[in-house]
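[1] Build me a structure from this.
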Amino acid sequence: MFTGIVELIGTVQEYKPFDDSESGGQGVSITIKDATPILTDCHIGDSIAINGICLTVTAFDADTFKVGISPETIKRTNVADWKQDAKVNLERAVSQDVRFGGHYVQGHVDTVATIVSREAEGNSIIFGFQLNDTQYMKYIVEKGFICIDGISLTVTKADDTNSTFYISMIKHTQENVTLPLKSIGSLVNIEVDLTGKVIEKQITLALENQISNESSTLNKMITKLIDQRIQEHFANK
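    This is a model prediction of the structure:
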C-alpha cells in the first residue's frame, strides 16, 4: 500500500526488454538509479512504486535497484516510455510510522491518460487529462482523489462527456515530482480511487441478489409497479 506522496525522483539507468529480461519473465527488467535515500532499509522482495506502479525489488545496491515488469503491466501503463535517463517518481510501501498524507493507493494502475492542457494559475499549474479508457471516468469526481504517475492529487473538474479531468498542482509539488517535466501529449499512469469501485461492486451485487429473489422487497416493488401500469393502461382503453 502507498500514499501517493512521492519520496524521491529517480532515473532509469537500464531498460532491458523481453527476452533479455532476467527478472521479469517475458516482460522487461528495469534498473533505477539515484535512489540512495529510499534504499537504506531496502530488502529483496520489497515493494516500491515507480510512477504509481507497485513493483518488486529483485536486486539492489547503495544507489540502484532492479524490478521486473510483466507484459500485462506494460500494456496497461506508460512503462514503454521509460527510456534510459527518464525521470520517475518513487515511493516505498508504507510502514507503521508513516503519516498518511495522501490517500489510499494500491499501486495497481487502471489505465493511462494523455496530458491535453497545462496552464499557469498564479504559482500553480492546472493540468488537463483525457482518459484512454473511458470506462474509468465514472470513478473520477470533482474534489475526489486520483493518483497520477504515483502522485496523490485532487480532481478540480471532471467532464464526463469528453472523458477529461483537471488537477491543480502547487509549487511545492511541482518541485518534487516529474509531472511538470512532461509536455502536452505525454502519457501518465492513472489509478482511480478504490472507494468508487468498492461501492459500485457492492451496489451491483445487492441489486442482482434482490432481482434474482422473487420474494425480495425490490422484486415486490417492481411487480407492483408493473401491475399498476397494466391496470392504468387497460383502464384508459
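
[2] Going by C-alpha atoms from here, please, whenever you check contacts or count neighbours.
    Noted.

[3] Please enumerate the strands of the protein.
    Applying DSSP state E to the chain gives strands spanning 8-17, 28-33, 47-50, 53-60, 65-69, 87-92, 111-121, 124-131, 145-148, 151-159, 164-169, 187-192.

[4] Make JSON lines from those and add mean neighbour count and distance to G102 to it.
    Shown next, in JSON lines, are those (neighbours: other Cα atoms under 10 Å; distance: least, Cα to Cα, whole Å):
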{"stretch": "strand 8-17", "mean neighbour count": "19", "distance to G102": "15"}
{"stretch": "strand 28-33", "mean neighbour count": "22", "distance to G102": "24"}
{"stretch": "strand 47-50", "mean neighbour count": "24", "distance to G102": "14"}
{"stretch": "strand 53-60", "mean neighbour count": "20", "distance to G102": "16"}
{"stretch": "strand 65-69", "mean neighbour count": "23", "distance to G102": "25"}
{"stretch": "strand 87-92", "mean neighbour count": "24", "distance to G102": "12"}
{"stretch": "strand 111-121", "mean neighbour count": "17", "distance to G102": "20"}
{"stretch": "strand 124-131", "mean neighbour count": "20", "distance to G102": "18"}
{"stretch": "strand 145-148", "mean neighbour count": "25", "distance to G102": "9"}
{"stretch": "strand 151-159", "mean neighbour count": "20", "distance to G102": "5"}
{"stretch": "strand 164-169", "mean neighbour count": "21", "distance to G102": "14"}
{"stretch": "strand 187-192", "mean neighbour count": "25", "distance to G102": "13"}
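
[5] Here is a second sequence; please produce its structure as well for comparison:
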Amino acid sequence: MFTGLIEEIGTMRRIYRKGEAMILHIDASTIMNDVQLGDSIAVNGVCLTVVAFDKTSFSVDVMPQTFRHTNLKLLQSGSKVNLERAMRANGRFGGHIVQGHVDGTGTILGRSEDANAVVFEIRPDQESVFKYMISQGSVTLDGISLTLIQVDQEAGTFAVSIIPHTLAQTVLQQKESGATINIECDVLGKYVDHLLHFRSQDHSGKQASRMTAQFLADNGFI
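    Here you go, the predicted model:
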C-alpha cells in the first residue's frame, strides 16, 4: 500500500523489452537506502517488485497486463518517473490509500495557471472510472495523491489543481497537453460499488441481490 506522496523522481537507465514484457532499470538515490529484494515500489503509480538492485539503481519486471494498461510502455531511456516505497505500518498517512493498481490511462487536454496553482484537465480513456470520482474526492495520477476539483462526466473530463511544491517534486512538471497519465481511482469507492452491486445465487438458480436491510444491519451500515 502507498500514500501517493512521491519520494523522488527516478531516471530510466535501461529498458529491456520482449513483446509486451519489460525489465526496467531505474536510477534513484533517496529510496535506495533500505531497498531489499521483493520490496514494492510504485513507479508512476504502478506497484512493481524489486528483482535486483545496487547502490544507485534497482530493477523491476513489467508483465503484459501492466504493459497494456499503463503508460510504462511509453518509457524510454532517460525518461523520468515518480517513485514511492510502500508505506511503513508506523508511518504517517499523508495522502490517501493508494494500491498501485492502475485503473487505466488518460490524456492531458491542457494545463492552465490559477494564481499559485496549475490546473490539469484530463480525459480518461475509460468512461467507467467516472463512477468512482466525486468533486473534492481523491484520485491518483502517476502515483500522486490529488484532489478532484471538477468532474464532468458529460464532457468526459476531470480536473485537478497542483500546488508548486507537488509540481516541482514530480514528473507532472514535464507533462504537457497530449501526454498520457496513469489513473487510479479511490479504492474505497470501488469497494462500495462492489458491495452495492453484489449478487449471489438464490435457491431457484437466479441472480438475487443480497443488499437487504438485514444485510446492511448485519454488516454495521445501519
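
[6] Now distance to L179 of the first structure too, for the strands of the first structure, in JSON lines please.
    As requested, those are exported to JSON lines (distance: least, Cα to Cα, whole Å):
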{"stretch": "strand 8-17", "distance to L179 of the first structure": "11"}
{"stretch": "strand 28-33", "distance to L179 of the first structure": "18"}
{"stretch": "strand 47-50", "distance to L179 of the first structure": "13"}
{"stretch": "strand 53-60", "distance to L179 of the first structure": "15"}
{"stretch": "strand 65-69", "distance to L179 of the first structure": "22"}
{"stretch": "strand 87-92", "distance to L179 of the first structure": "9"}
{"stretch": "strand 111-121", "distance to L179 of the first structure": "10"}
{"stretch": "strand 124-131", "distance to L179 of the first structure": "9"}
{"stretch": "strand 145-148", "distance to L179 of the first structure": "9"}
{"stretch": "strand 151-159", "distance to L179 of the first structure": "9"}
{"stretch": "strand 164-169", "distance to L179 of the first structure": "9"}
{"stretch": "strand 187-192", "distance to L179 of the first structure": "8"}
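
[7] Ok, which of these comes nearest A235 of the first structure?
    With Cα to Cα as the criterion, A235 of the first structure lies closest to strand 151-159 of the strands of the first structure, at 45.0 Å.

[8] what range in the second structure matches the closest one?
    Strand 151-159 of the first structure lines up with residues 144-152 of the second structure when matched by TM-score structural alignment.

[9] need the longest helix for the second structure.
    Assignment by DSSP state H gives helix 187-196 as the longest helix of the second structure.

[10] quick one on the thing from earlier: among the strands of the first structure, which comes closest to D81 of the first structure?
    Across the strands of the first structure, closest to D81 of the first structure is strand 187-192 (Cα to Cα), at 8.3 Å.

[11] and that closest one, which stretch of the second structure?
    Residue span in the second structure matched to strand 187-192 of the first structure, by TM-score structural alignment: 180-185.

[12] Distance from the matching stretch to the middle of the chain?
    The chain centroid and the centroid of stretch 180-185 of the second structure are separated by 6 Å, computed with Cα atoms, centre = their mean, to the nearest Å.

[13] cool, stretch 166-180 of the first structure as well?
    Per Cα atoms, centre = their mean, the centroid offset for stretch 166-180 of the first structure relative to its chain is 16 Å.

[14] Contacts for it next, please.
    The contact list for stretch 166-180 of the first structure (Cα atoms under 8 Å, 6 or more residues apart in numbering) reads 6, 8-9, 87-89, 123-129, 149, 151, 153-158.

[15] again, but for stretch 61-81 of the first structure
    Residues contacting stretch 61-81 of the first structure (Cα under 8 Å, 6+ apart): 21-36, 39-40, 55-60, 109-112, 187-189.
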